[in-house]
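Visitor: Fold the following, please.
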Amino acid sequence: MLGEYLKQYRTINGMTQADLAVKLSVSQNAISQYETGKRCPPISRIANISKILGCSVSQIVSDSGT
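Guide: Sure, this is the predicted structure:
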């Protein structure tokens, strides 16, 4: 589910995978793998993602904020 919520909030913010990757200093492939569930980002990266996307960690992890 994390991948679905990550993609949802990234899209809401008008960002591409490449845009988010640049802001996180990771590859676009890493973002793709997070969104497809092939890889799970470390909690510290999830915290950075939530800051960049303007949502809480709980929203990225479980979408409990909506």
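Visitor: Every contact and neighbour count from this point should use C-alpha atoms.
Guide: Fine.
Visitor: Now tell me what touches stretch 31-40 from outside.
Guide: Stretch 31-40 is contacted from outside by 1-4, 6-7, 17-18, 20-21, 30, 41, using C-alpha atoms under 8 Å, 6 or more residues apart in numbering.
Visitor: Before we compare anything, build this one as well:
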Amino acid sequence: MKDINIKNVDKITQIYLGEFLREIRQKAGWTREEFASRCEEKEFSISADTIKSYENGKRIPPLSKLICLFYILACSDSTSKNGENKNILKFKDVCQEILNSIEK
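Guide: Predicted coordinates:
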């Protein structure tokens, strides 16, 4: 396993996760306000401003919130031909991109 550049982990993670959240929210056809409302329907409280801060790479959501956000977004997308959710597959790719970007 290669060494990683620890100093870059937070910033790179913020950027990649933020871009990914924005991308799949927009593919769902939701504004940030609509996304926040969908979260409320699932009894998960988050503001449109918080979503904006995640999408703009200003903050990293805690893991528990990240799981909830992806669950709600996953529910918005159809599954691929083999039955796997497209957003989950894309998230795996994003995680790999993050790892590739932080390696020295």
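Visitor: Top of the contacts of stretch 31-40 of structure 1 by number of neighbours, please.
Guide: Counting neighbours by other C-alpha atoms under 10 Å, Leu6 comes out on top of these with 24 neighbours.
Visitor: rewinding a little: for the contacts of stretch 31-40 of structure 1, could you give me CSV that also reports distance to Gly54 of structure 1?
Guide: Compiled in CSV, the contacts of stretch 31-40 of structure 1 are given as follows (distance: C-alpha to C-alpha, whole Å):
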residue, distance to Gly54 of structure 1
Met1, 19
Leu2, 16
Gly3, 16
Glu4, 16
Leu6, 12
Lys7, 13
Gln17, 16
Ala18, 18
Leu20, 13
Ala21, 16
Ala30, 20
Pro41, 17
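Visitor: Inside helices: which ones of those?
Guide: 2-4, 6-7, 17-18, 20-21, 30 (DSSP state H).
Visitor: any idea how far the aligned residue in structure 1 for Gly18 of structure 2 is from Tyr9 of structure 1?
Guide: Correspondence of Gly18 of structure 2 to structure 1, assessed by TM-score structural alignment: Gly3. Going from Gly3 of structure 1 to Tyr9 of structure 1 by C-alpha to C-alpha, to the nearest Å gives 10 Å.
Visitor: What's the local residue count around Phe91 of structure 2?
Guide: Phe91 of structure 2: 16 neighbours (other C-alpha under 10 Å).
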